[in-house]
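Visitor: heads up, no residue letters with this:
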């Protein structure tokens, strides 16, 4: 079934919220409405509607005029085999010794590489995003430099690709946690798909607030691929649960946010080792003094 989108922009959150609410009363009714700030400091907001039938363009024009928005851009979205599309787009990811791939690319795993099977349907971090890729590269660099680890935590693990990378390449005890129970279920499914069931302990936890994490600490390596806000909030706990001389690999940080994160972690006893930018995202490798 073909679907339609109708998109516009206008200034300010109150007007955008009001326009979104007004669109809910349209006939035909949108199947979904999104209201998002345009992240360029312009003050513009984008309002979009998704329709199973062609929208009433006269009604959209009236709404745009009423709320001071630009005319709606209406487009028909062609039917797409999204599974096939995703498989075409998500080529295997290479990060040093690591090779992240989906089942459709299982025959492409190079000899001698550490293969990590993550299917796109499993979401939460396939390795294609600059944050996950940055963490894998940072970890690979540490292994190449001769670092060894005995106790590893992956905080906000998503697919657990980072935890699996650690379990595959070290003799460390590895624990992976996520605040989202669905992510933890996905992590366990990915471990099973990689013939690694039981190799990583997977727990539901907010930060380090969980009995198994508390018992396993302190860690000599902590992955935290989340976002700037939670990373800053977790800095004191990160220091408390990291061994002296231990390392943290952090991502989910926009390039312009990196200095702030580095400063906060410096005040909590971490020194910057490396920073790596991949498109819009920065990955930090830190060492606790």
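Guide: Structure's in. What do you need? The model shown is predicted, which means the values in this text are computed figures rather than measured ones.
Visitor: contacts and neighbour counts: CA atoms only from here.
Guide: Noted.
Visitor: Just the buried positions in stretch 141-151, please.
Guide: Taking 16 or more other C-alpha atoms under 10 Å as the basis for neighbour counts, the residues of stretch 141-151 that come out buried are 143, 149, 151.
Visitor: Which of the residues you listed sits closest to residue 94?
Guide: For those, the residue nearest residue 94 by C-alpha to C-alpha is residue 143; the value is 15.5 Å.
Visitor: Where does that closest one sit: helix, strand or coil?
Guide: For residue 143, the assignment made with DSSP: H, G, I helix; E, B strand; the rest coil gives helix.
Visitor: take a look at this one as well, against the first:
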């Protein structure tokens, strides 16, 4: 059964009283409430309660609340369509081309072309559909690094949707360890790897920092990519050096243009040399060598 919106119209002052009373009445149920202006000239505001499933009990309690405030119990009811809003929003995303990579949703499968390294991502709760400048920049840089260096294993630290891990697996046909601190992201990443036929090469684990035994078991790595944030990347510089093979490559992103110098300084101190920076939409992807 879908969701029902119960709503009542009142003046601004009355709407505020109603909202406060309903918030207290439905506190234990954790039902979403909202108040919005619908007619400024007439001072009309609408207070809504959103109910999953059978709304009869909630409507009765709402009437009791209104009666307790001395207000008429004229409650409107609207049955909302049962829509997967995550899927709906992804339908509006256009596919992304970055080098040979073509990142798309299920609705754009027919737009794949010969020669594309197609990656289908329905990201859901995890970051990384390929549309953000950080992800697109990483994809372009990874293609260049893999072509030049032919790494034999890789790490995607902070994998999110696993778009970068899948890209590496499909491009280089090498094992990739994909880690994230968020178990929801890890589940999404594993599902995306299966969807793209990369599950045999991409191992998704939930891990904080480099303490998980999988890092020692699978490393050191010929290539590490980390599309997270500048602050954590700076803190992780010494650990990155310990888990990268001699002369291995590191691709970092999630870094604003103005944060580049601070990141480069931290990695220079950890023994890395800067090879190249790619700028995209105010963000940078940085290639470093150990």
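Guide: Sure thing, it's come through. From a predicted model like this one, the values you see are computed outputs, not experimental measurements.
Visitor: Drop the TM-score for these two in here.
Guide: Aligned and superposed, the two chains score 0.72 in TM-score terms (TM-score structural alignment, normalised by the length of structure 1); 229 aligned residues with a C-alpha RMSD of 2.9 Å.
Visitor: quick one: stretch 267-283 of structure 2 aligns where in structure 1?
Guide: When stretch 267-283 of structure 2 is aligned against structure 1 using TM-score structural alignment, it corresponds to residues 265-281.
Visitor: now do stretch 244-252 of structure 2
Guide: Under the criterion TM-score structural alignment, stretch 244-252 of structure 2 matches residues 242-250.
Visitor: residues making contact with that stretch?
Guide: With contact meaning C-alpha atoms under 8 Å, 6 or more residues apart in numbering, stretch 242-250 of structure 1 is reached by 135, 138-139, 217-226, 231, 283-289.
Visitor: Of all the residues in it, which ones are buried?
Guide: For stretch 242-250 of structure 1, the buried set under the neighbour-count rule, 16+ other C-alpha under 10 Å, comprises 242-244, 246-250.
Visitor: Out of these, the closest to residue 64 of structure 1 would be?
Guide: Using C-alpha to C-alpha, the shortest approach to residue 64 of structure 1 within the buried residues of stretch 242-250 of structure 1 belongs to residue 250, at 42.5 Å.
Visitor: Strands of the stretch 101-250 of structure 1, residue ranges please.
Guide: Secondary structure of the stretch 101-250 of structure 1, counting by DSSP state E, counting those that start in this stretch: strands at 114-117, 151-155, 173-178, 201-204, 219-225, 242-254.
Visitor: quick one: contacts of the first one?
Guide: Around strand 114-117 of structure 1, the neighbours that count as contacts under C-alpha under 8 Å, 6+ apart are 97-103, 109, 161, 164-165, 168-169, 190, 193-194.
Visitor: again, 10 Å this time
Guide: Contacts of strand 114-117 of structure 1 from elsewhere in the structure, counted by C-alpha atoms under 10 Å, 6 or more residues apart in numbering, are 92-103, 105-106, 109, 126-127, 161-162, 164-165, 168-169, 190-191, 193-195.
Visitor: Which parts of the match of stretch 267-283 of structure 2 count as buried, going by neighbours?
Guide: Under 16+ other C-alpha under 10 Å, the buried positions of stretch 265-281 of structure 1 are 265-266, 268-272, 275-277, 281.
Visitor: could you redo these as a markdown table and give each row secondary structure and distance to residue 113 of structure 1?
Guide: Conversion of the buried residues of stretch 265-281 of structure 1 to a markdown table gives the following (DSSP: H, G, I helix; E, B strand; the rest coil; distance: C-alpha to C-alpha, whole Å):
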| residue | secondary structure | distance to residue 113 of structure 1 |
| --- | --- | --- |
| 265 | helix | 33 |
| 266 | helix | 35 |
| 268 | coil | 36 |
| 269 | coil | 35 |
| 270 | strand | 32 |
| 271 | strand | 31 |
| 272 | strand | 29 |
| 275 | strand | 25 |
| 276 | strand | 22 |
| 277 | strand | 24 |
| 281 | strand | 25 |
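Visitor: Dump those residues into a markdown table; add distance to residue 155 of structure 1 as well.
Guide: A markdown table is the format used below for the buried residues of stretch 265-281 of structure 1 (distance: C-alpha to C-alpha, whole Å):
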| residue | distance to residue 155 of structure 1 |
| --- | --- |
| 265 | 16 |
| 266 | 20 |
| 268 | 18 |
| 269 | 19 |
| 270 | 17 |
| 271 | 20 |
| 272 | 19 |
| 275 | 19 |
| 276 | 20 |
| 277 | 21 |
| 281 | 18 |
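Visitor: Just give me the closest of those residues to residue 236 of structure 1.
Guide: Using C-alpha to C-alpha, residue 268 is the member of these that lies nearest residue 236 of structure 1, at 6.1 Å.
Visitor: show me the contacts for that closest one.
Guide: If you count contacts by C-alpha under 10 Å, 6+ apart, then residue 268 of structure 1 has 235-240, 262, 288-289 around it.
Visitor: any idea which of these has the most stuff around it?
Guide: Note: the member of these with the most neighbours is residue 238, at 25 neighbours, neighbours being other C-alpha atoms under 10 Å.
Visitor: surely that one meets residue 214?
Guide: No - the pair residue 238 of structure 1 and residue 214 fails to qualify as a contact (C-alpha atoms under 10 Å) at a distance of 11.8 Å.
Visitor: Now for the two: what residues contact both?
Guide: residue 208.
Visitor: Check the gap between residue 125 of structure 1 and residue 116 of structure 1 for me.
Guide: Here the distance between residue 125 of structure 1 and residue 116 of structure 1 works out to 12 Å (C-alpha to C-alpha, to the nearest Å).
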